[in-house]
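> Mind looking at a prediction? Sequence and model below.
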Amino acid sequence: MPNPPSETLLRQLAESLGPRGFSRAPEDLKPWLTDWRGRWHGRTAALLSPETPEQVQAIVTQCAAERVAIVPQGGNTSMVGGATPSAEGNSFLLSLRRMRRIREISASDNMLVAEAGLILADVHEAAEGIGRRFPLSLAAKGSATVGGLVSTNAGGTQVLRFGTMRALVLGLEAVLPDGSLYHGLSGLRKDNRGYDLRQMLIGAEGTLGIVTAASLRLVAAVGSRAVAWTGLASPDDALRLLRHLEGRLGDRVESFELIPSNALELVIAHIPGTRAPLAQAHAWHALVEVTAPAGEAGAEHSLAAALADSLDRNLAADATIAANEAQAQALWRLRESIAEAERKQGASLKHDIAVPVSAMPGFLVSARKAVEGLYPGCRIIAFGHLGDGNVHFNVQPPADACSESWLSRPGGDVSDLIYDLVTAAGGSISAEHGIGQMKADALARTADPALLFAQRAIKAALDPAGIMNPGKIFPG
């Protein structure tokens, strides 16, 4: 077990990091000791805010010598308590937010080298400045950091075409648990020197090392884009529509978001300035984005033709295409505001899960029926990225129940049921948010024993003292 820091270590870190890099003041610590959902609360011996990789090295080296735990944190947008320290208060909270430089950007290499504390919105802006783009986007782009995106293998809305962070990270710089600095930013497309440390660090949630910088893959800028909203009768119709659009438009289809009517209604009820895009109500909806590179036929014309054909084939009941950028953003706002609308409605059990794409329509129907059958009155909002099988399966307590008591019990049984259904469908209990604290026990219960053996062996080999983000991924 990790140890509490000695007064000597606290004094040394305060002297080496200075007042901007070391704080024990309650007002400085408070915003970072509770997770984004307000579910996890912790304490820390001190907030450490290094400015260079060398300072991170020094911190880890000193902590390793005393076996003191470190909890890395970026934008504090974890959905599973992955960046919140424990309640004991013996660990250090290591913030990477001061490390936010762009070290290199190259249109020739289609690469941007960013430090871990840079927020995603700034990555987008820098890429656009050289006529490129970084093709990963999510609702928290104004606060999510590069280090956090790497450490959780973030997905977002464009995984359908470009994949998760695993596909977008060309190289990493990271401090390992012994304090050594891994120099892996070269961005080589081909490198067969044994085990891929980069891929082990991606998605490790800071349990194998601290990411200090990443080389990110850039792609060509969009020449034009088109965004449409469609009305559908069922998730099966949505999958048929997706496959039809892909057959007509190929990889121009970048996003395909499946949204039920109750999610849309929740957004309209709680988010000012939103409205239903279609005149008639529909049981399900799909938000579609199509792009075209510069020099090719406009994306709007291509999507309009493909949707017209889809309507003729009864693959969709209705559709509208955004006439301008403002309308496109308004359609995306409906999708990206679901989480905020849910929060305003009240607490809920959130499940970020994945099943095979072909199984997703059936899973949405059968899982809902199973949960509602065992727990009458609960309200289910299930939406997600149909093209990659990612479902956000959220359960709100019955209207007449005490939310706090229901969410703790029987809420825990609801989550166990959902994870069992996902496992039986050949899926994953975590699609894009990670394991963190919230799903550690569920992972231990549901994962393939061979996978757990390998993961624990890697953790023990690289971090034998268990100082790197303890209690995350593996039960505390």
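Arrived safely, thanks for sending.

> Every contact and neighbour count from this point should use C-alpha atoms.
OK.

> you'd agree residue 422 is in a helix?
Yes: according to DSSP: H, G, I helix; E, B strand; the rest coil, residue 422 belongs to a helix.

> for it, what are its contacts?
Contacts for residue 422 were tallied using CA atoms under 8 Å, 6 or more residues apart in numbering; they are 353, 354, 355, 428, 429.

> again, only using 7 Å
Residues near residue 422 by CA atoms under 7 Å, 6 or more residues apart in numbering: 355, 428, 429.

> can you check residue 387 too?
Applying CA under 7 Å, 6+ apart, the residues contacting residue 387 are 160, 256, 357.

> any idea which of those is closest to residue 289?
Distance to residue 289, by CA to CA, is smallest for residue 256 among those, at 6.7 Å.

> three-state assignment of the nearest residue to that closest one once chain neighbours are set aside?
Spatially, and ignoring its direct neighbours in sequence, residue 256 is nearest to residue 288 (4.7 Å; CA to CA, 6 or more residues apart in numbering). With three-state DSSP as the basis, the three-state label of residue 288 is strand.

> coming back round to it: and the contacts of residue 422, which is closest to residue 361?
When the contacts of residue 422 are compared for distance to residue 361, the smallest value, 9.8 Å, is given by residue 355; criterion: CA to CA.

> Comparison target, given below:
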Amino acid sequence: MTRPPSPSLLADLAALLGPKGFTTDPEVLAPWLTDWRGKYHGAAAAMLSPATTEEVAAAVRLCGEAGAAIVPQGGNSGMVGGATPDATGTQLLLSTRRLDRIRAIDAAARLAVVEAGVVLENFHNAVLAHGLRFPLSLGGKGSATIGGLVSTNAGGTQVLRHGTMRALVAGIEAVLPDGSIFDGLAPLKKDNRGYDLRHLLCGAEGTLGIVTAACLRLVPVAAARATAWIGLESPDQALVLLRRLDAALGDALEGFEIVPHTCLDAVLRHIPQTRAPLAAPCPWYALIELAGDDAEALDAALLAELAPALDEGLVRDVAIAKNERESEDFWRLRDSISEAERAEGPALQHDISVPVDRMPTFIADNPARLSAAFPGARALSFGHLGDGNVHHHVQPPAGCDGKAWIAEHGEAVSRLVYRHVVELGGSISAEHGIGQAKRAMLAEIDSPARLAALRGVKAGLDPLGILNPGKLV
């Protein structure tokens, strides 16, 4: 059991971190005590903002000796309340935002050592100056930090080709619950010293250690890209198109997103300076992107695959971006869906994954299950068909008090969705983590063997339970 921080502990932490690294000022704390969606609200005895790994280690050591709970936080852009303290006011918020150095970029080895507080978009720009890119991107790139992305094993829109964050992490530096520093930054391709602590920390949501830096894999800047917005009848057709393009184009196919017209319509209504890429609406759309060295070759390859698909009726219409501006416009439509959905009103968001071949089945069948159990409920799905991860949102019946409906039915709705996902061999969390939002549901419906293993690892590394209590397990 953790204990509230004593006045002497707070004084020791203030002396250690100084005025820039320690505060109890309610106005300074306030923005960081609520999650991005505004669903979870907490309180904290103080916010710690160490500027070095050594300061993190010293702070964790003091907290461990006192039995005080720590909630690590990066950009606070998570979707599951994983970085929000509880409401008791007895936990300490530890921000990694001052750990903001890019320690090294090795262009020849295509590696970079980056501290946890570096914002993803800033990192993108830094490696671009070296003719390289970090091939993970998402809508919150302007606020998401490297430490948070590692700790949640983030995905994004380029997983189809490059994998999740775990695949891009070559090494990790972290402070463990006893205050010791794990230095696993060396990018070893072979290392058989037992359990891979780097992969264990990646996706642990700050419950096993506080990531302070990571060694990340880079790839060359793609000299060219080809982007297309495609009108379709159904997710089944999208899957057929995905398989066809994957077989014909291989690694050139970097992204394959699906969007229903309801989502596009919401973006067009709520997001300024957006427009529909096609002349007439279609029930579904695919946003695909190819990357490579030769623009003409990419365009030719894309046309060679899409022309017969049009002739066969597999797709209804196609718009191919003529320049970088149009490519960015297409992606802005996709990246603005969450913002537009929030403007539409309250909804239940589900970040799920199932085997790719079963995704159209889930998208087709789940709305019927929902409407049978909850008359009037509306479901929509969008996202990364290429890797089996689709964001499944459930909206309250039209005309009702949305917040009240969610308060009454939300848990049962999510249980129905997640049981369907598990039935299809999927996961209740594809890329956002478990946090506090899905902790109870994970304990209820996940495999007993998996849960026992997770709890055993947590107990072994953090026996006092001081790191991010109430999250994940």
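That came through, no problem. Computed from a prediction, not measured in an experiment: that's the story for all the values here.

> re the thing from before, so, if you compare the contacts of residue 422 of structure 1, which one comes nearest to residue 323 of structure 1?
Of all the contacts of residue 422 of structure 1, residue 323 of structure 1 sits closest to residue 355, with 34.2 Å by CA to CA.

> Let me see the ranges of the helices in the stretch 251-400 of structure 1.
In chain order, the stretch 251-400 of structure 1 shows helices spanning 261-270, 299-312, 325-336, 338-345, 360-374, with DSSP state H, counting those that start in this stretch as the criterion.

> and residue 79 of structure 1, which of the ones you listed is closest to it?
helix 338-345 (11.0 Å).

> Just want the angle from that closest one to helix 325-336.
For the pair helix 338-345 of structure 1 and helix 325-336, the angle between their directions (axes from the mean of the first three to the mean of the last three CA atoms, to 10 degrees) equals 60 degrees.

> so how much does helix 338-345 of structure 1 differ from structure 2 once superposed?
In this overlay with structure 2, the average offset of helix 338-345 of structure 1 from its partner residues is 0.5 Å by mean CA distance after the TM-score superposition for structure 1.

> same for that helix, what does it pack against?
Under the contact definition 3 or more CA pairs under 7 Å, 6 or more residues apart in numbering; DSSP states H and E, helix 338-345 of structure 1 sits against helix 261-270.

> Of the contacts of residue 387 of structure 1 - the most surrounded one?
When neighbours are counted as other CA atoms under 10 Å, the busiest of the contacts of residue 387 of structure 1 turns out to be residue 256, with 27 neighbours.

> That residue reaches residue 384, doesn't it?
No: proximity of residue 256 of structure 1 to residue 384 does not meet the contact threshold set by CA atoms under 7 Å, at 8.7 Å.

> residue in structure 1 matching residue 273 of structure 2?
Matched across to structure 1, residue 273 of structure 2 falls on residue 273, judged by TM-score structural alignment.

> What is the neighbour count of its match?
Taking other CA under 10 Å as the criterion, the count of residues near residue 273 of structure 1 is 10.

> how near is residue 297 of structure 2 to residue 225 of structure 2?
10 Å (CA to CA, to the nearest Å).

> When these two are compared, which one has more neighbours?
Regarding residue 297 of structure 2 and residue 225, a neighbour count based on other CA under 10 Å identifies residue 225 as having more, with 23 against 14.

> which residues of structure 1 does stretch 419-429 of structure 2 align to?
Using TM-score structural alignment, stretch 419-429 of structure 2 corresponds to residues 420-430 of structure 1.

> What separates the first and last residues of that stretch, distance-wise?
End-to-end distance for stretch 420-430 of structure 1, by CA to CA: 13 Å.
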